[in-house]
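> quick check, what structure comes out for this input:
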Amino acid sequence: MMKRYLSVWFPDWPLDRLRRLRRQTKTGSASRPVKPRAFVLHEKSAHGLSVVAANASARAVGIEPGLRLTDAKATLPDLLSEEIDRAADLKALTGLAAWMVRFSPLVALDGEDGLMMETTGCDHLFGGEAALVAGMSRRLVQAGHGHRIAMAGTPGAAHALARGTGLGEPPVLPSGREAEGLAHLPMATLRLSPEALTLLRRFGLTRIGQLYEIDRKALTRRFRSRQAADAVCLRLDQALGRRAEPFAPLRPPPEHVECLPCPEPLTSTEGIGDGLQQLTERLCSALAVQGLGAQGFMFSAFRSDGAASAVTVNAARPVRTPDHVLRLFREKISRIDAGFGIDLLMLEASRTGPMAPGSRPLSGDLAGTGFDAEAVSGLADRITARLGEGSVILTVRDARHPPDKAERQVAYAGQVPEVEAAPILGPRPVRMLNRPEQVSVMAQVPDGPPLQFVWRRRLRKVVRADGPERIAPEWWTYLPPAPGERGRLPRTRDYYRIEDSDGRRYWVFREGLYGDDRGMDPEWFVQGLFA
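The predicted model follows:
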């Protein structure tokens, strides 16, 4: 299948964005229309402030982009001006690109004032390419976007047609006829640098078709550098389809998608919820036919004013049960902004994977495993939908010697990881402190447990003790101190299980050995509490 590309150019994009931003609905008695005042946008350049955009009233008196702002105000003293906001223009254009996904999933930015779409295989959904272009143009006009559209077999040809043709019927150029369709267009539509355009103009080359018969070696000799000549040849070959041109959409195409046009604009949450339910049932049915499930779902609502809003949910494992997917969206559907009305709903599935056919497995207790992976995964999905990504955490064992470092936390991703860890040599307390708490030992016994100690400002007398369990230091994790700093060598730990006179049992350890020549005297810590 031959690829097809559609280019949309917004000639006055910065001005249109400002106009839409400041548009206000006027109520009350009607007033006579007032002719818009001349207005320009400017920005800093090498020669001071220069005009970069001018409305029709300014252009009518000869003020064009590229003119110095001082010269423009000399021509029209009451000229209104404002500094252009490139960041805001880019953000608005990116937002419009998200809305254009309703026509094709592959949308990319084309410069600072245009969009490029790959529409291969999409035209039949709208009744053909002519109907697709006409429908897109109609919706852009309704949203208040001045534009020009063209469709061709290459991005370069579509770009040139959109910017080189006049107003009227949007051109739809069949694939393979790029040379014929571009021959009469200005050279500036070929996406060349200003320096290259200036040099070509000096040679009398102003139309793309004039390059067809020029020998490539002769063209190279006319340029000061081979790189500049190669750039002209590259752009020409890309537009004519002789060389491939990379196309990088803003987001990858969805693996599975379902759309629901709305005969009447939706404004209520109930209507949005009903549409989501229909889309979910259709999408899950399509996934079931292929034996797949999905871990990511995106629900998008496209408004009639050219804006779009979307919410996403994720599952720990591939799923395709409509009720489960709808439960995940239940907490987020209120974030969809209906605005003045939604005319299209879309549900996408991503990160798809095979699901085993057959009946649901027995729960953990009946299966004899004690762990119901599917139930845990469903619970994790609901918690994540309510509290956000990363809210479900697992604590797993880690292959470390110190008990306070022998476990780590990982995000739940549908499976309980199997971690190889050193075997546990002795009983462990039911409660481990987040970090060992230092205690003051009142009576020490070398190479033995303390006779009494103070922990949390209370004296505790030891009546029973068991141990020690010796844990060697992790010498390979020791980092030498920086020059001028005093380092601390890792020390051996001796762990004891002790009981005080009140029957409370502790897991304590002594860090360091007497006479080990590794710093100060040994220190004592409480690591955990036994039942």
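
> going by C-alpha atoms from here, please, whenever you check contacts or count neighbours.
OK.

> once you drop chain neighbours, what's closest to the residue nearest the centre of the chain?
In the chain, the residue lying closest to the centroid (C-alpha atoms, centre = their mean) is R251, at 8.1 Å. Excluding its sequence neighbours, the residue lying closest to R251 (C-alpha to C-alpha, 6 or more residues apart in numbering) is L106, at 7.3 Å.

> for the comparison step, fold the sequence that follows:
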Amino acid sequence: MKRYLSLWFPDWPLTRLRRERLSRQTFSRSGAPAEPRRPFALTEAGPSGLRIAAANSLAEKAGVTAGLAFTDARARIPDLACEEIDRAADARALERLAHWMIRFSPLVAIDGTDALMLETTGCDHLHGGEKEMVAAIGALLEANAIPFQPGLASTPGAAKALSRAAPGTILPDGKEADGLVDIPVSALRLSGEATLLLRRFGLTRIGQLYGIDRKALARRFQSKSAADRVLHRLDQALGFRHEPLDPLRPTPAKSVRLACPDPIATSEAIQIGLEKLAAELCDDLTAFGQGARHFVLSAFRADGTNTAIDITTSQPVRTPRHILRLFSEKIDRIDPGFGIDLLLLEAHRTGLMQTSAAALSGDLAASNTDEVALSALADRITAKLGAGAVSIRRPVESHIPELAERREDFEGALAPSAPPNPKSGPRPLRLLQRPERVKVMAEVPDGPPLRFVWRRVIRRVVRADGPERINPEWWKHTAPPQNHSPEGASRQWLSPKLDKRADFDLIAEFRRSLNANEDSTPITHLPRARDYYRVEDEAGRRYWLYRDGLYEDGRGGAPDWFVQGLFA
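Just a heads-up that it's a prediction; the model follows:
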């Protein structure tokens, strides 16, 4: 059975505000909750005006409690100090506390606005037992001035009920029914209307619901949904129904921790601790024949805060030296604050390691590429420059140059090379990120360029090779509107053959059909053919240019020229 620990923080908004002001060393005599001899309350705007959201003990003794109208609270305590509640700040502080609790359990979930739920299955042995674990958590929370009430059971519902009604109770496995007998029904997380109705029937304790027939209990409620809600919460508390947990982080495949008896505060000490953790974690991965692709190092400070750094590898690894080298790029980002008392190293995205004996020589190797060394290099670049810094290009079936490949993040293996196309001419090794427009002067309209202006520099062409006609992918473009199409037009916009006369005949036929239509408009949105040229200037630099469109093709104005690549 799984075990769950509920930590409820009574008056969490007041605790958060007090800790925040103490950390900033700003004490206000007019309205700070840190003042122990003055009633203080937090207010919140509601449909019927301001109401009390939380009040300290001095205000509660005078009858000011949560839910009371602010006017009534001022009538009872005229000099009541108050401040508007900040729900967003309370939620952020609770989330930070939840991340700090990962030092005790990898599965920590936020429970409402003032509680945490920890799945502690298998974690208690690290502290000598469940009682000792709860005591260790209590010692840290008390040292940081955070009031709390714990409850531990085999179901989240039972643990939550115990934290509110019987704090400190640790129920043995399978004893939820016995442990909840005398707990008030309000601890089942019911609505106020359902709790009030149960009390009217004399059902004030959870144990009184055990002996009542479930159908009879459902008939006592006018609303079937309200009755089902009561039975649903009861079944969850007793373990008859599963209650899922939504943790902040996924469960690590492997994790190791290092407790520091004396808090450490230097990068050298963190590095020494990381070396011990990496060696231990890699031994655990080796025992199962696995490696990991994502490692997270979390440092838990003594003041109740934590920080974390992580690394990602392209292939599963389990070599301490490689892991330490990647972490060395980020270890300076850890701020020790007033001291770190626990280091936690987690391994995520584990997988089987592909191990094989190294070739005796390069001639006997299956490939000219050392994939292990290549992946290690990519990992170091990624650790220094960030995710996505290393990428590869994968071929795509398309004869349009900029569509013939796509960019993907490097995942430890190179992309297969595209098979050569015997019908295409030489191609540059790399293309420009996007084609750049140039001004071209040609001897004849359809001839190669004599000179062109690119990036404000005139370049005279001494050699030219071409053209290489690349037609648009007509099968990817939809037909024009019906009122522009000739009757029965099922032909494509461009001939798949590299025949200029056939293209002109098809275009002329379509233009004649447009002229016969009174509602026709010029077609300028159709794709155009390209003529590519390989040219060389006076300085010996070689370029890959293309003319976008044909003269008098009926698809716009004069053709445009672009530079798309450079030859080495």
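
> how close are the two chains, by TM-score?
TM-score for the superposed pair, counting by TM-score structural alignment, normalised by the length of the first structure: 0.91. Supporting figures: 522 aligned residues with a C-alpha RMSD of 2.7 Å.

> ok so, going back, the residue nearest to R251 of the first structure against G121, yeah?
No: using C-alpha atoms under 8 Å, L106 of the first structure is not in contact with G121; the gap is 11.4 Å.

> those two: who's more crowded?
Under the criterion of other C-alpha atoms under 10 Å, the comparison of L106 of the first structure against G121 puts L106 first, with 24 against 14.

> what do we get in the second structure for the more buried one?
For L106 of the first structure, the aligned position in the second structure is occupied by L107, per TM-score structural alignment.

> so its match touches P252, yeah?
No: applying C-alpha under 8 Å as the test, L107 of the second structure and P252 come out as separate, 9.3 Å apart.

> S50 of the first structure: what's it in contact with?
H42, E43, K44, P65, G66, L67, R68, L69 (C-alpha atoms under 8 Å, 6 or more residues apart in numbering).

> if we go to 10 Å?
Applying C-alpha atoms under 10 Å, 6 or more residues apart in numbering to S50 of the first structure gives the contacts 40-44, 64-72, 83.

> scan those residues and report the most crowded one.
That'd be V40 among those, by other C-alpha under 10 Å, with 27 neighbours.

> immediately after the helix or strand hosting A109 of the second structure, which helix or strand?
Here A109 of the second structure sits within strand 107-111, counting by DSSP states H and E. Next helix or strand after strand 107-111 of the second structure toward the C-terminus (DSSP H and E): strand 115-119.

> and that following strand with strand 107-111, angle?
150 degrees (axes from the mean of the first three to the mean of the last three C-alpha atoms, to 10 degrees).

> what is strand 115-119 of the second structure packed up against?
Applying 3 or more C-alpha pairs under 10 Å, 6 or more residues apart in numbering; DSSP states H and E, one finds that strand 115-119 of the second structure makes contact with strand 4-8, helix 87-100, strand 107-111, strand 149-153, helix 156-165.

> any chance you could list what contacts the next helix or strand after it?
Where DSSP H and E defines the elements, the next helix or strand beyond strand 115-119 of the second structure is helix 130-143. The contact list for helix 130-143 of the second structure (C-alpha under 10 Å, 6+ apart) reads 3, 5, 7, 97, 101, 103-104, 120-127, 129, 144-152, 168-170, 302-304.

> and for stretch 399-409 of the first structure?
With C-alpha under 10 Å, 6+ apart as the criterion, stretch 399-409 of the first structure contacts 392-398, 419-424, 428, 432-436, 471-474, 492-493, 527-528.

> redo that, cut-off 6 Å
Applying C-alpha atoms under 6 Å, 6 or more residues apart in numbering, the external contacts of stretch 399-409 of the first structure come out as L394, T395, V396, R397, D398, A421, A422.

> now stretch 166-177 of the first structure
I149, A150, M151, A152, G153.

> recalculate using a threshold of 10 Å.
By C-alpha under 10 Å, 6+ apart, stretch 166-177 of the first structure touches 2-6, 129-130, 133-134, 137, 147-154, 157-158, 161-162, 165, 180-182, 240-241.

> buried subset of the residues you listed, written for PyMOL?
Buried subset of the contacts of stretch 166-177 of the first structure, written as a PyMOL selection, criterion 16 or more other C-alpha atoms under 10 Å:
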select buried, resi 4+5+6+129+130+133+134+137+147+148+149+150+151+152+153+154+157+158+161+162+165+181+182+240+241
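
> any of the contacts of stretch 399-409 of the first structure buried? List them.
Taking 16+ other C-alpha under 10 Å as the criterion, what is buried in the contacts of stretch 399-409 of the first structure is V396, R397, D398.

> Serialize the residues you listed to CSV and add fields for secondary structure and distance to A229 of the first structure.
What follows is these, written out as CSV (DSSP: H, G, I helix; E, B strand; the rest coil; distance: C-alpha to C-alpha, whole Å):
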residue, secondary structure, distance to A229 of the first structure
V396, strand, 61
R397, strand, 63
D398, coil, 61
